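>>> this one's structure only:
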């Protein structure tokens, strides 16, 4: 789940109802507890690792919910492709983990096709309302802000909603790489929606905190309508407890229509008509015409070579190239030989540099062309590296004139017996999304919630990511893929807003530089740097931001980082959610890993 903090001096539209789960406790002045306290001992592997990697020959899947993983394996066993299994798992997660996903959100994917020996990228993100101008949005946003707030787009409610791209993404992927009929692919999720599934531990906690937040936002006048969300996600007058069976018959019906009617059932048929009527009733800007115009786009993934490994990300409007920029900067350091403090300092400072470019250039390429060749060049990475002071944390990152002359979530990965591998990420953005669940005029809901991705637009007309009708907003969700000597090596992702590029780099450094296995690389303690300049044109970083680390980072390293000027906090989140599949060409098997910080599971056969 993604939670965006307010930037320096910025109070969000929902400042008076800001909510943070109680599990995220900051302890800035206390040494971290031992990561082994209360933990059993492992006979093999790293003592701090949660489990061994899952190793299988015929197919594997790793998702953030065990039942979704098992559905993916069942689809593979039934003869489905990795893409079929990924779609089935994604549909199940939209039901079982609505705190991070759903058909009200967007989707990005990278696919390795063993037949063509090529990588394919899909951008299935939605666009802003075509009938709303920047000036109209500015006026509506201003009317919703509280005294003392900035004039940004409200983080929830109808002004934050863009057209959901996930369903079109499913059918675009399926049309190229699918084998089984979509009815078979969606059948498991439909069955669970009709008959119920037991809610898992972490999802239950996020579910409750999200609905509590939406109730407060509704009372504050930011979320226009709440009855549909209550009917779908709290039908008993409360959210489901851990282990409690939950049903969503409305979503089952919506999935059936999509399974039989295809993507047009969602974007042109009855569902689209219901959505159109819903936005008219709450006076939201989206219309049926916006849904009818939605199309996914096949894109060429971009890459850099990091110590002999070709790391692929998708180009903007996503933030994947931030990970590539960080890797180019870090390649000039001997990270393996460094002390933990030096290594973390170099990674954090590289993040600051990359994120300053992220704030200036990353936007919808149909509207703004980012200087990708420059940003991803080794020369630029070398120049950026020279800006790092290894003895001191940077408080701000001055703009580079040379560049200026030329801007919550689920992740899953599946691989099949033929060698196809899918890296897929899908999100409603901030937790469950906008707080708005569509339904008809009689109060019958469709069973899902809309994303609030539009809150990531800037309202400054001179900014690369400025709102415009029909434009795609800046996106945080990024799948990743790595080739070694032209062959698949790793399909992976780390969900969680701005944590994602930082997480990608940490996983790769753990594996490539430090020699960790695919599961250990995800289990290792992480850092999260917050407070860089944002792509929403909020104030620039001037105070060095905030460094958060997990308790597994030792006290000596923490002290060394503090002496360099890092504002450091030890806390329990947010550090994202990792899933990965590694191809072992030596033995001809897959190795799969799942995030112990989530409820998920890796499985194979």
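Sure, I can see it. Note that this is a predicted model, so its numbers are computed, not measured.

>>> all contacts plus neighbour counts: C-alpha atoms, from now on.
Will do.

>>> Now residue 198: closest residue in space, sequence neighbours ignored.
Counting by C-alpha to C-alpha, 6 or more residues apart in numbering, residue 198 lies nearest to residue 245, which is 4.3 Å off, once chain neighbours are set aside.

>>> and here's the other structure:
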């Protein structure tokens, strides 16, 4: 018999527990991707191999949030040291403010079309990670993704929802010749209706491209057949990519940045990512008297510190080659004290751009040898720019939307410049030893999620699962904040009395979706992934 049930409805609360293991662990927002990474560990791969395989698999099983045209960032703990890899791309040489203005955009960068596309960095980052730290053959890391692309996979619940939202968002652009091929790839029924939860989906064009990437060590993407096809399609449909833009690109190894927060070192990637926004907020908060977790006063102080950090971050963060302000100045204790002094009993109203939630996947891995990876990969908004290379399934990012068109700002669009980037992997250490990776995906929610998760862990000693499950706040703009419906009513009223403009939301997907792996002194791993996404902890 074929037992039928309602795959869309979740009426009653369920509880997740921390998963403990010793030999290895993979946490991410899609169960099949987590299992793909675990399989690599069980076949003799290390945590870096597992992270790459999981990231590649997520381009197939979670195409709503990332793809073969994404960017990524990674923090890798190995050999007693933390390494950073910036896999974000730059603007094509021909993508200038004048070109964007000629397309009709003069005040704000577009989210769709070629003006939003930067050179994708993820395939280069996969190769660079493997060259430096991988163990298994590179092509083996593609096997799970190729299998699901060719043989099919059942769509998970949150992905099904985001898929429909993506179709709805891109339908107004259907007549754009650059975006029309997206529908041939992702409108799988051809009628504007996304695949349902549990429905099998195949992505054969993706499988073809994955095989080319596996066989060429991703070289084809930047200096081979795929590069040729990308540029031909760009030229045909009014794009800006050139062969030189692709050939000159490589993911870049960088030094992570950190602050000490109550005895723990919290690590983030340096700009062009906005990880320092989380560090600036924590720097302000560490000098304040913080009481019990679930009080209006605690929420108020967290929110006000976050506002001040965002006001600075959105003004100063850019490609580091163009920043006029040094990261060290923004993270100094003296500057944190200046900002802290502005926080009183009522809501502030700093000026900044309006945050919104985006399309990103986060994953973390660990193995029995002590290696750990914090990895994040993203299109940006929904399915990205809406541009798909016909016949290849390469869905290009819209990271160019992170640029400013204000020439007075450091993030002003320029050729070969990297944009302000919202995706941020995090890592925690204590006295020089790794505690582990953590992350909360969701565009401008990300640093806000990092602050809340770290305080839940360090200040209130919550276990990883409880730290992720805890009710969240999100600052939106001015005095406007959003709260999850699980926040206590007395906190809601306290914040309103302090002048915050509060909205309580039933939908929790806008409050980030995160994962954590902590390692104790005995080498035991404790992993968690939250109910705001489809994720699981795969471990052995």
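Received, thanks. Predicted model, so just to flag it, every value in this text is computed and none were measured.

>>> Now the TM-score, please.
With the length set by TM-score structural alignment, normalised by the length of structure 2, the two chains reach a TM-score of 0.94; 522 aligned residues with a C-alpha RMSD of 1.7 Å.

>>> Need the counterpart of the residue nearest to residue 198 of structure 1 in structure 2.
Under the alignment (TM-score structural alignment), residue 245 of structure 1 pairs with residue 200 of structure 2.

>>> check contacts around its match.
Residue 200 of structure 2 is in contact with 152-155, counting by C-alpha atoms under 8 Å, 6 or more residues apart in numbering.

>>> what separates the residue nearest to residue 198 of structure 1 from residue 258 of structure 1, distance-wise?
25 Å (C-alpha to C-alpha, to the nearest Å).

>>> circling back: list the ones among the contacts of residue 200 of structure 2 that fall in strands.
Per DSSP state E, strands hold the following members of those: 153-154.

>>> Neighbour-wise, which one of the contacts of residue 200 of structure 2 leads?
Greatest neighbour count in these, by other C-alpha atoms under 10 Å, goes to residue 155: 21 neighbours.

>>> Would you confirm that that one contacts residue 199?
Yes: counting by C-alpha atoms under 8 Å, residue 155 of structure 2 touches residue 199, with 5.6 Å between them.

>>> before we move on, back to that, can you list which of the contacts of residue 200 of structure 2 carry over to structure 1?
When the contacts of residue 200 of structure 2 are mapped onto structure 1 and checked using both residues aligned by TM-score structural alignment, their matches' C-alpha atoms under 8 Å, the preserved contacts are 152-155.

>>> mind giving me JSON lines with those residues and columns for distance to residue 534 of structure 2?
Output for these, formatted as JSON lines (distance: C-alpha to C-alpha, whole Å):
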{"residue": "152", "distance to residue 534 of structure 2": "18"}
{"residue": "153", "distance to residue 534 of structure 2": "14"}
{"residue": "154", "distance to residue 534 of structure 2": "12"}
{"residue": "155", "distance to residue 534 of structure 2": "10"}
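
>>> For the stretch 401-540 of structure 2, which segments count as helices?
Remark: helices assigned in the stretch 401-540 of structure 2 by DSSP state H, counting those that start in this stretch are 446-458, 464-469, 489-497.

>>> Nearest to residue 527 of structure 2, out of the ones you listed?
helix 464-469 (6.6 Å; C-alpha to C-alpha).

>>> What is the mean deviation of that closest one from its aligned residues in structure 1?
Once fitted to structure 1, helix 464-469 of structure 2 is off its aligned match by 0.4 Å on average (mean C-alpha distance after the TM-score superposition for structure 1).

>>> what range in structure 1 does that helix sit on?
With TM-score structural alignment as the criterion, helix 464-469 of structure 2 aligns to 518-523.

>>> and the matching stretch, which residues are buried?
Within stretch 518-523 of structure 1, the residues scored as buried using 16 or more other C-alpha atoms under 10 Å are 518-523.

>>> and the closest residue to residue 23 of structure 1 other than its chain neighbours, how many neighbours?
Nearest residue to residue 23 of structure 1 in three dimensions, chain neighbours excluded: residue 572, at 6.8 Å (C-alpha to C-alpha, 6+ apart). Other residues near residue 572 of structure 1 come to 16 when the count uses other C-alpha under 10 Å.
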